[in-house]
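J.: With the input below, show me the fold.
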Amino acid sequence: MRIGILGTGNMADALGTQWRRAGHDVVTGGRRDGGLRAAADHGTDAVLLALPYDAAVDVVAALADALRGRTLIDCTNPVGPGFTLRTAGGPSAAQRIAAAAPGAHVVKAFNLCHVDVWRLTPPVFDGRPLAVPLCGDHETALTAVRRLVRDLGCLPLDAGGLDRAGLVEATAALLIGLWVGQEADAQAIAPPLAYAGPR
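T.: Here you go, the predicted structure:
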């Protein structure tokens, strides 16, 4: 696959490195010297938005023409001071990004884990591969992202349409607050599937 990555930070490096290792053609571009547009133009199969949320909507709006028809993967987290959700009461970050580039096929993914998790080869814990929830409305885009998830050694988990991305973003705010704010083992809050509902 030809993948463009908007951003040159830790998430761009971690995911880009893993996808290159899996044999994909990856170009990463920053906000200087036209790097973002070059990365968007390169990403004919998928474009990863790996920028701080504060910059994401404006960058995507400026690149809307280049992103038309492309799979745009949103891994941003609109988490504010006190681990609050900065988009509470309004559209999710993913929906705002989709509105800024209406021709793109946005998929929310890769936002629930610290960058160090994405550097693991593969992210497997106690014999269980990491599951990655995906929210999106375009089946071709979801298929592409499922492949990229599997190429990390993870399991794609369909979490619904883009209208459910806010739930995934709120989950990130909750988990980050537990991990960072309390050093809690947030994985312990969910029982195994056999105990998760009526039997």
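J.: contacts and neighbour counts: CA atoms only from here.
T.: Fine.
J.: Tell me if I am right that residue 69 is in a strand.
T.: No - Residue 69: not assigned to a strand; according to DSSP: H, G, I helix; E, B strand; the rest coil it is coil.
J.: can you pull out the helices in this protein?
T.: Ranges of helices within the chain are 10-21, 35-42, 53-62, 64-67, 93-100, 115-118, 139-151, 165-176, 182, based on DSSP state H.
J.: do you know which of the ones you listed lies nearest residue 159?
T.: helix 165-176 (8.2 Å; CA to CA).
J.: ok, for residue 132, nearest residue in space, not its chain neighbours?
T.: In space, and not counting its chain neighbours, residue 132 is closest to residue 156: 5.0 Å by CA to CA, 6 or more residues apart in numbering.
J.: Quick check, the one you found in contact with residue 142.
T.: No - counting by CA atoms under 8 Å, residue 156 stays clear of residue 142, with 9.5 Å between them.
J.: just to revisit the earlier point, could you redo the helices of the chain as TSV and give each row distance to residue 127 and mean neighbour count?
T.: What follows is these, written out as TSV (distance: least, CA to CA, whole Å; neighbours: other CA atoms under 10 Å):
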stretch	distance to residue 127	mean neighbour count
helix 10-21	20	19
helix 35-42	35	22
helix 53-62	33	17
helix 64-67	38	20
helix 93-100	31	22
helix 115-118	15	16
helix 139-151	16	18
helix 165-176	22	21
helix 182	26	10
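J.: before we go on, could you also do this sequence so I can check it against the first one:
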Amino acid sequence: MRIGVLGAGNMADALATQWARKGHEIRFGARTPGKATALAERVGRGAAGGTLREAAEFGDVILLAVWYEGVQDVLREAGPLVGRVLIDCTNPMEPPFETLKTDGGPSAARRVADASGARVVKAFNLCHESVWRMTPPVFGGRPLGVPLCGDDEEALAVVRGLVADLGCVPMAGGGLERAGLLEATTAFLVGLWVAGEDPSAMVTPPEYAGGDPRPTSG
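T.: A predicted model of the protein is given here:
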């Protein structure tokens, strides 16, 4: 698969490197094309770098991996994205993690969808980039679950495959209207980590959660 990556930072590096190892073709784009080219050279495996528009035009699927503040400018420079599959891993948060930059309005993912017309899937925003560099991310004997929020089944199927390529398990997070909950969850978890707390301690085992949850690993 051809993956166009909008961004040349740590998240772009971590995720695209793993996908390149799985045989996907990668093209990075950045507002400073030289940064994208330098990252492509580090990743190797045929990866290329250039402008945001070049990366967007290249990809069968597009990863948006930039700081939230730059999203709208990046989307404009990327050019037409209507109907394209776009993965949004951005987080509209900042210390002290008490509110989101989107507070009182649509989620970051909804704003991306509205601005671009792309088939947006919210994913990969819960974890630090170091997690995506693990091969694979497995904790306590279980592969990491990655929640996905999106409205388009074809787009979701594409992203589920890319999640599996990381050695992770895709989790059904609901439609794009639930992406705001996922973004808020990230901010809440980061606030706990910054405070020195262990967020995993607040999640009860499935048998105590009620219902019959779908397993996220074999």
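J.: Any idea what the TM-score is?
T.: For this chain pair, the superposition-based TM-score is 0.94 by TM-score structural alignment, normalised by the length of structure 1; 195 aligned residues with a CA RMSD of 1.3 Å.
J.: quick one on the thing from earlier: shared neighbours of residue 156 and residue 142 of structure 1, anything?
T.: Residues touching both residue 156 of structure 1 and residue 142 by CA atoms under 8 Å, 6 or more residues apart in numbering: residue 134.
J.: Alignment lookup: residue 193 of structure 1 to structure 2.
T.: Taking TM-score structural alignment, residue 193 of structure 1 has residue 206 as its aligned residue in structure 2.
J.: Next, the contact list for the counterpart of the residue nearest to residue 132 of structure 1 in structure 2, please.
T.: Counting by TM-score structural alignment, residue 156 of structure 1 corresponds to residue 170 in structure 2. Taking CA under 8 Å, 6+ apart, we find residue 170 of structure 2 in contact with 145, 146, 147, 148, 160, 163, 164, 216.
J.: Okay, residue 170 of structure 2 and residue 122 of structure 2: tell me how far apart.
T.: Distance from residue 170 of structure 2 to residue 122 of structure 2, counting by CA to CA, to the nearest Å: 12 Å.
J.: which residues are in contact with both of these two?
T.: Residues touching both residue 170 of structure 2 and residue 122 (CA under 8 Å, 6+ apart): residue 148.
J.: need the contact list for the residue most central in space within structure 2.
T.: The geometric centre of structure 2, computed from its C-alpha atoms, lies nearest to residue 89 (CA atoms, centre = their mean), at 2.8 Å. Residue 89 of structure 2 is in contact with 63, 64, 65, 122, 123, 124, 125, counting by CA under 8 Å, 6+ apart.
J.: for residue 77 of structure 2, same thing?
T.: 52, 53.
J.: ok, back up a step: now structure 1: which of the contacts of residue 170 of structure 2 match?
T.: Of the contacts of residue 170 of structure 2, the ones still in contact in structure 1 (both residues aligned by TM-score structural alignment, their matches' CA atoms under 8 Å) are 145, 146, 147, 148, 160, 163, 164.
J.: Could you save those residues as a markdown table and add columns showing distance to residue 133 of structure 2?
T.: Shown next, in a markdown table, are these (distance: CA to CA, whole Å):
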| residue | distance to residue 133 of structure 2 |
| --- | --- |
| 145 | 15 |
| 146 | 15 |
| 147 | 18 |
| 148 | 19 |
| 160 | 18 |
| 163 | 13 |
| 164 | 14 |
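J.: Which of those residues lies at the shortest distance from residue 199 of structure 2?
T.: residue 145 (15.3 Å).
J.: Setting aside sequence neighbours, what's the nearest residue to the closest one?
T.: With CA to CA, 6+ apart as the criterion, residue 145 of structure 2 has its nearest non-adjacent residue at 4.7 Å, and that residue is residue 169.
J.: Quick one: neighbours of that neighbour, just the number.
T.: Residues within reach of residue 169 of structure 2, counting by other CA atoms under 10 Å, total 22.
J.: For residue 14 of structure 2, see how far away the equivalent of residue 100 of structure 1 over in structure 2 is.
T.: Alignment note (TM-score structural alignment): residue 100 of structure 1 maps to residue 115 of structure 2. Computed as CA to CA, the residue 115 of structure 2 to residue 14 of structure 2 distance reads 26 Å.
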